[in-house]
Every structure is written in structure tokens, then in C-alpha cells.
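Trainee: Got a predicted structure here, sequence first:
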Amino acid sequence: MAFFGVAVGYLLEAHLSPAGFTAGIVTLLIVYGLQLAHSFGYLSPRLSRRRYWTFGLQVLLSYLPFLTFAEAWLAAPGVLAGSALLLLPARWKWPTFAAIVASSSLLVLESGTGRGSLWYGTVATTLTGLVVFGLSELTRLVHEAHRTRAELTHMAVEAERLRFSRDLHDLLGMSLTTIAFKCELARRLPPSKHARLQQELTEILETTQRAFIDVRAVSQTYRAMSLATEVETVFATLKNMGVHAEFRGSAGPLPSDIETTLATVLREAVTNMLRHSQVGTCVVRLHREQGAVRLMVANDGLDDRPPAAVGNARPGTGLDNLRDRIEAVDGRLTAEVTDGKWFSVTAVVPLPAKTAVTRHRLLRPVHPCEAEIHGSATVA
């Protein structure tokens, strides 16, 4: 609007006839309308796609009217220089800008205003083009920043929703499976087994309370888990379900994020095992190897379904969740079927060269009679 006002001021000083003044105003409106389309292309996508045609039209309207309006039209090349910087390819924009500035200098000389105005006209055209380009580019960047911020907000909300869904699945899977198993067992107990029924109901209550703790933990951004505690929980659950379980190996102290990830892998692998197989034996192996820690969970009793169906084939659950968690700590997860009836999940996570480790207790034996889990521990 300011540049348009300057151009109108030049027309008023030229003392044109009413028809000439009207023609000048209409031409100026077209020129500055084209400039708006060039500066804010997102407001008019159709014109933006034809930017070279509109730029050519602006070139004509910036120079041809000079034949009629003379010095009253000296302000037009300035906005044209801004359009050149906005529209043309990188290798052409600055040469074209320089040519427009040079041409405005020639127009000043041709208008007869004197050589004293040459320097002023050249600087004015240069600054006008740079201001038009700078404000237009700034507006585009601000618009893009707002759009990017909206996209990042949407992505953050979506990521949080996926985290919430994944944590619910991974953390509550074993608890809910255990509750379902024990409820079914309690329902089938005869009335004479009152003591056993009380025991099962007590364990159901404890498992439910643990599930409530997991639900509260899901609402937090990060939940640290102890691998040692998870091993004991898994072994206790398998013992109650009549599954023969073996633990072999030791990993020592681990970084908190890696220990939490491996504890989650162990829990989800056992949950999938209980849901999708007629398991009789479960083997868990944990050891360090060349700057990495390896966790393997294997079980027999694989049913006749295809391997892809094991561990929930739906995206976002089961093995897909575990794979995402392992890849988040630069590890890898593999699943395979061996000997027809054995299914194994293996997670390998690299260990940082120097990092702080958690102060979780080391893996303790499942039975008090054993001093430490090194080599092998078995529960039946």
C-alpha cells in the first residue's frame, strides 16, 4: 500500500488529464495486483502456476506505460525487481534484478529529470526490490513455520497416542492373561477346594493391583523397569500355569533405557507365548557379546498357524511393538521357528562404551536356596 501510494503521488504531480489519470490508476492496480499474487502465491494457486506469464505481463506494464507517463512511472521497476527475485530460477534472478535496476537508471536519464536524480533512482529501485522480496519471503517463511508447527503438534499427539496404545498392550498383556487363566481355574475348582480357591483369588487380586500400577505408569512419559523383577514375575507366572521354565546367563548392570527395553521384550514375548501356543517349556537366555547384550526367549508347543500369525500379526501390536522398542535403542529383533514346534524371539541391543547404569539389583534366583543366577536356574 505504501509503494502504491508513492506511485499515485507521482501521477498526481504529473498533472494528467482525468482520462490519463484514470488509466494510470487502473494500470497501477493491475501491476500491484500481480505483485500481490507473486508475493503471496499461496493465496492464488492458479496464478502461482502461471507465474512466468504473470511476470511477463508485469514486465510489459512496468515499461510500456513509461511512454505515456514518463517520470510519473519511475516507481514501477522497483516492485518488478522484487518479483524477479521471487519468481525466477536461482541462476537468473540476480542477473535479472541487476538488469532491471540498470534499466531504471536509463529511464531516469530518459525522463530528463537530470543526472542528479540518477543515483537516487538507482538506489530507490534497488531498495524497493529488496524490501518487496524480503517482506514477501519473510511472510512465506512465517506461513510455513505455522504450518510446520501444526504438523509437529499433530505428529506429537499421534506419537503419544501410539505410545499409550503400545504401553497398554505391552505392560498389561501378561497381567490380563494371568488374571484370565486364574479366573478360569478358580471357576472350575469344586466347592471342596476352598483353600485353593482362596489362594487363586488372592493371586488374582495381587495381579490386578500390579495391573493398576502399570496403567498409572502408562500415563507417564517414561517408565523404568527392572529386568531382575521382570524375570521373577515371569517365572512365578509360568510356575503357576504349570510351565517348565529355565533361565541361563547373566548380563550384569545395564543402562536404564536398555534394561527397560529388555524387560518389556521379556514380558511381551512370554505373553505372546501364553496366548498363541500350547507351551510346555520356556527357555530364557541372557548374556553379553562384543559390546552388546542378547536376550532370547524360546518356547515349544507352537501350534499349526503360520509363523507370521505368532505374536499378533496386526500392525502396532505384539512383535511390531517390540521391534519398534528395540530399534529405538539401535538394536534388532528377530523371530524364527525351529524344529517345527519351537518359536524364539531374540533381541540384540548394543551397549554404549561409557554410560551410567541403573542401580537395580542384579538378577536374583527364583528360589531362595540358590545364591545367584549364573549359568542356569530352573523352575518347574
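Mentor: Perfect, thanks for sending it. Numbering: from 1, shown residues only.
Trainee: contacts and neighbour counts: CA atoms only from here.
Mentor: Noted.
Trainee: Verify the contact between Leu171 and Ala263 for me.
Mentor: No - counting by C-alpha atoms under 8 Å, Leu171 does not reach Ala263; the two are 10.0 Å apart.
Trainee: which stretches of the stretch 101-250 of the chain form strands?
Mentor: Assigned by DSSP state E, counting those that start in this stretch, the strands in the stretch 101-250 of the chain fall at 244-250.
Trainee: ok, which stretches of it are helices?
Mentor: Listed from the start of the chain, the stretch 101-250 of the chain has helices (DSSP state H, counting those that start in this stretch) covering 116-188, 194-218, 227-240.
Trainee: most packed of those helices?
Mentor: helix 227-240 (a mean of 18; mean count of other C-alpha atoms under 10 Å).
Trainee: hang on, the earlier thing: need the helices of the stretch 101-250 of the chain in CSV (columns: distance to Leu28).
Mentor: Formatted as CSV, the entries for those read as follows, by distance: least, C-alpha to C-alpha, whole Å:
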stretch, distance to Leu28
helix 116-188, 16
helix 194-218, 63
helix 227-240, 75
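Trainee: which residues of the stretch 251-380 of the chain fall in helices?
Mentor: Along the stretch 251-380 of the chain, counting by DSSP H, counting those that start in this stretch, helices occupy 256-276, 319-328.
Trainee: now for the last one, which elements pack on it?
Mentor: Using 3 or more C-alpha pairs under 8 Å, 6 or more residues apart in numbering; DSSP states H and E as the contact criterion, the neighbours of helix 319-328 among helices and strands are helix 256-276, strand 332-338.
Trainee: out of those, deepest packed?
Mentor: Of all the helices and strands packed on helix 319-328, helix 256-276 carries the top mean neighbour count, a mean of 22, counting by mean count of other C-alpha under 10 Å.
Trainee: That helix vs strand 332-338, what angle?
Mentor: Inter-element angle recorded for helix 256-276 and strand 332-338: 30 degrees (by axes from the mean of the first three to the mean of the last three C-alpha atoms, to 10 degrees).
Trainee: list the helices and strands helix 256-276 packs on?
Mentor: Helices and strands touching helix 256-276, by 3+ C-alpha pairs under 8 Å, 6+ apart, are helix 116-188, helix 227-240, strand 292-299, helix 319-328, strand 342-350.
Trainee: let's bring in a second model and compare:
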Amino acid sequence: MNKIKQGIEKLWAGPWVPPEHGKMPYFWLLSLAYMGWKYAYVAPGALELAMLVLTLALFVPLYLASFRARGWQVHACMLAGCLFGAAWVRWNPGAATFFIFACAMAAGITKMKHAMLAIAAVIALALLASLQASGNMRFLFLMPILTAGLPVGVGAVMDARLRRSRQELLRKQEEVEHMATIAERERISRDLHDLLGHSLSLIALKAELARKLVHRDADACAREVGDIEASARQALAEVRAAVTGYREKGLASALASARASLAAAEVALEENVERIPLAPAAENVLALALREAVTNVVRHAGARRCSVSLELEHGVAVLRIADDGQARSAADIRHGNGLCGMRERVQSVGGKLALRARAGLELELRVPAAVSSGMNP
């Protein structure tokens, strides 16, 4: 009982029409005044007046419910509107308004073809119902249906289609924004992993070196501690840059950092890097890949030598990083977060990543090198 009471209270409180339709559906109820046009010339009897009030009391909720109807319910509402009109044809030519409302209810039918057929069926039923009237009454009944029924119905259907398209577009925009948010989070996660992994490895190596030098060479130890401080500050700046997606130093900074990391780990570096004009996106991908690759060389490879080369081949920037570490076959390659993130970033700019394990590990990255600005390693 309480649920029924709550349902009635909720229905009474409204809104009676979905908010996206605005206030116009309430305004169109004024069209029912056409039923009273007859009584400006002919006084209604008590029974006729009572039937009119009852008809309007039943039709108005039906009309409001048609805005929430779906599927077969729409057809039921249209048929009920036609029945109301047919019941009044003989006594009141204003019954035409019920058929016009029935045409407008076709807006609830999603397929255009079916909606047009439903409007045509309503007009056909109106023509059949007009047979109950005679002479001038039939003309007064048919004139508004034939002149307004089709335009009102087609206009309502087109407006509903436009509204549905707008709602679908809004949903698509929300999905795109959601996917963009996820992609940005993944980008930041990958960048932070690569940046912090590299920087913390460098700090750990220099801290270990400083510990060994603290009793043997105080000056060298102080220099290493200074490098640790500088690396920590640089890591903080890079994390801030990664969050905003902007890096001013790009590949040149990554190369300088790679030199310092490999030197601290006592890994000999062979460098053959050409000056290539790179688009910001491509440079960012190569810089992060270089950082991650050097971090892996320092932490996992057990290498004594490392080579880095960058060259332009038919409009494609090719970055190769090779070491003489422990990898001898594909089974020795660890596909962790670093390599997965590297592959995703390369693919995001239309590039390719290749891994080869022979006498050590070799990474080859190929990315489109759109002309943007020079790189100064």
C-alpha cells in the first residue's frame, strides 16, 4: 500500500514529461480547446458536457504517458487517441484534434519508415471515422487533419530523431572523454615508471659508489654525492614534466643522462647519433625508450659495453640500443612493464619495436620522423 502511495505521489510531483522535451508538450495541450469551438455556437447538454470532461480526464494522462512509451506502447497510445477521436466525430468536429495528437505520438517510433506508416494509418482511420459525420460537419472534421496532421506528425518524428541523435552524440563524447582519461593515466603511469626507474637506478649506483669512496677519496665521494643531489632534482623535474606531458630537453637530455648512468655503472658507451629533425611526439617516444633501455642495461644486463645509434632511413628515425650482456635467446628477455610501455608508445606514433637476443640484447625502434625541429645531442 505504501509503495502505491509513493508511486502516486511521485507521479503527481512530476515531471510528467521527460525533461529533455522541455515545456512545449504542455503548451500543445491547449490544442484541446478545439473541442470547445462548437460550444461557442451550440450550448452543450449536461450529458455531453460530462462526457467531454471524462474524455479529457482520460486523454491527458494518455498523452503525457506517450512521451515515456516504448515499442508496442507507442502504437497503443496512438490507437487510443484515434478511438477517442472516432467516438466524438458524430457530435463534435473538434474530435480532429485527437487524431492530430495521435500523429504526433509517432515520434516515439524509432524507425522513420515505421513512423511514416503509423502516421498514414492514423490519417486513414480519420478518413474512415469521418463517415460518421455528414455535410459541413465532415468538412470541419477533415480539414484540420488533412492540413495539420501530416506536418505535425512528420515534424514530431524529425524532432525526436534529432533529439535521439544529440543524446547519442553526447554519450559518444562522454565515452571519448572517458577513454582519453584512461589513455592519459596509462601514459603518465608508463612515463613515471620509465623516468623514476632510470633516475633511481642512477642514484642507487652513485650512492653505492659514494659509499665505497667515503674512506678512500673524500673529494670523489663529495662529487658523487653532488651528482646524487643533482639526479634527484632532475628526477623531480622530469616527474613534473611527465605529468603535464611536456619535456623541453627531449632526446638530448636522455642521451646526456644515458652517458652519466653508463659511466657510473662502468659500462663503455659507443655512440653514433645523427642530427635528425624529429616531431615532438617521435622525439618523446625515442627519449623514453632510450631511458628505459639504458636502465635495463645498468640494472639487469650485466653488460660491459653498450652502443647507441640513431639514423634516418627513408623518412624513418631508427634508434638502436645494443649491449653485450647475458641475453642469448628470446627466453632471456623479460617482458615487464618497461618493455610493454615502450612498445605501446612506439605503436601510438605508428612505429615498430624489434627485439633481438644474440650476444646480448639489441632493441631497434622505428618511428616516423616528421620534420619539426632539430635535435642537438
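Mentor: It's in. This is a predicted model, so every value here is computed, not measured.
Trainee: got the buried residues for stretch 25-37 of structure 2?
Mentor: Applying a neighbour-count criterion of 16 or more other C-alpha atoms under 10 Å, the buried positions in stretch 25-37 of structure 2 are Leu32, Tyr34, Met35, Gly36.
Trainee: For the first one, which non-adjacent residue is spatially closest?
Mentor: Put plainly, it is Leu32 of structure 2. Once its chain neighbours are removed from consideration, Leu32 of structure 2 has its nearest residue in Thr97; the separation is 6.5 Å (C-alpha to C-alpha, 6 or more residues apart in numbering).
Trainee: The aligned residue in structure 1 for that neighbour: what's it in contact with?
Mentor: For Thr97 of structure 2, the equivalent position in structure 1 is taken to be Ala75, counting by TM-score structural alignment. Residues in contact with Ala75 of structure 1 (C-alpha atoms under 8 Å, 6 or more residues apart in numbering) are Phe3, Val6, Ala7, Thr125.
Trainee: Of the helices of the stretch 251-380 of structure 1, which is nearest Thr177 of structure 1?
Mentor: Across the helices of the stretch 251-380 of structure 1, the minimum distance to Thr177 of structure 1, taken as C-alpha to C-alpha, is reached by helix 256-276, at 7.2 Å.
Trainee: for that closest one, the distance to its chain's centre please.
Mentor: Using C-alpha atoms, centre = their mean, to the nearest Å, the distance from the centre of helix 256-276 of structure 1 to the centre of the chain it belongs to is 25 Å.
Trainee: Need the contact partners of that helix.
Mentor: Judged by C-alpha under 8 Å, 6+ apart, the contacts made with helix 256-276 of structure 1 from elsewhere in the structure are 170-171, 173-174, 177, 223-227, 230-231, 234, 279, 295, 297, 299, 302-303, 310-312, 318-319, 322, 325-326, 329, 345, 347, 349, 357-358.
Trainee: which residues in structure 2 does it match up with?
Mentor: On structure 2, the counterpart of helix 256-276 of structure 1 by TM-score structural alignment is residues 280-300.
Trainee: re the thing from before, if you map the contacts of Ala75 of structure 1 onto structure 2, which are still there?
Mentor: With the contact criterion set to both residues aligned by TM-score structural alignment, their matches' C-alpha atoms under 8 Å, the contacts of Ala75 of structure 1 that also touch in structure 2 are Val6, Ala7.
Trainee: ok, so of the contacts of Ala75 of structure 1, who is nearest Glu144 of structure 1?
Mentor: Distance ranking of these against Glu144 of structure 1, using C-alpha to C-alpha, places Phe3 first at 25.7 Å.
Trainee: Alignment lookup: Ala204 of structure 2 to structure 1.
Mentor: Matched across to structure 1, Ala204 of structure 2 falls on Ala180, judged by TM-score structural alignment.
Trainee: Would you mind measuring from that match to Thr208 of structure 1?
Mentor: Counting by C-alpha to C-alpha, to the nearest Å, the separation of Ala180 of structure 1 from Thr208 of structure 1 is 11 Å.
Trainee: can you check Gln58 of structure 1 too?
Mentor: Applying C-alpha to C-alpha, the value for Gln58 of structure 1 to Thr208 of structure 1 is 74 Å.
Trainee: for Pro350 of structure 1, same thing?
Mentor: Taken as C-alpha to C-alpha, the spacing of Pro350 of structure 1 relative to Thr208 of structure 1 amounts to 35 Å.
Trainee: circling back to that earlier point, what about the helices of the stretch 251-380 of structure 1, which gets the closest to Val132 of structure 1?
Mentor: For those, distance to Val132 of structure 1 was read as C-alpha to C-alpha. The smallest value, 46.1 Å, belongs to helix 319-328.
Trainee: contacting residues around the spatially most central residue of structure 2?
Mentor: Centre of structure 2 computed as the mean C-alpha position; nearest residue by C-alpha atoms, centre = their mean is Val176, 1.5 Å away. Contact partners of Val176 of structure 2, counting by C-alpha under 8 Å, 6+ apart, are absent.
Trainee: got it, and Ser111 of structure 1?
Mentor: Ala70, Glu71.
Trainee: Determine which residue in structure 2 is aligned with it, please.
Mentor: Residue-level alignment of Ser111 of structure 1 against structure 2, with TM-score structural alignment as criterion, gives Ala133.
Trainee: Same check on Ala211 of structure 1?
Mentor: For Ala211 of structure 1, the residue aligned by TM-score structural alignment is Ala235.
Trainee: Likewise for Thr237 of structure 1?
Mentor: Superposed on structure 2 with TM-score structural alignment, Thr237 of structure 1 falls opposite Ser261.
Trainee: Identify the spatial nearest neighbour of its match, chain neighbours not counted.
Mentor: Closest residue to Ser261 of structure 2 in three dimensions, ignoring its sequence neighbours and counting by C-alpha to C-alpha, 6+ apart: Leu202, at 5.5 Å.
Trainee: Quick check: Ala251 of structure 1 touching Arg288?
Mentor: Yes - under the contact definition of C-alpha under 8 Å, Ala251 of structure 1 touches Arg288, with a separation of 5.7 Å.
Trainee: how about the nearest residue to the equivalent of Ala369 of structure 2 over in structure 1, chain neighbours excluded?
Mentor: Applying TM-score structural alignment, one finds that Ala369 of structure 2 aligns to Leu351 in structure 1. In this structure, Leu351 of structure 1 finds its nearest non-sequential neighbour in Ala292, 5.0 Å apart by C-alpha to C-alpha, 6+ apart.
Trainee: same check, this time on Arg294 of structure 1
Mentor: Distances taken as C-alpha to C-alpha, 6+ apart put Val348 closest to Arg294 of structure 1, at 4.5 Å, once the chain neighbours are dropped.
Trainee: burial measure for the one you found, as a count.
Mentor: A count of nearby residues for Val348 of structure 1, using other C-alpha atoms under 10 Å, gives 23.
Trainee: Cheers, nothing more for now.
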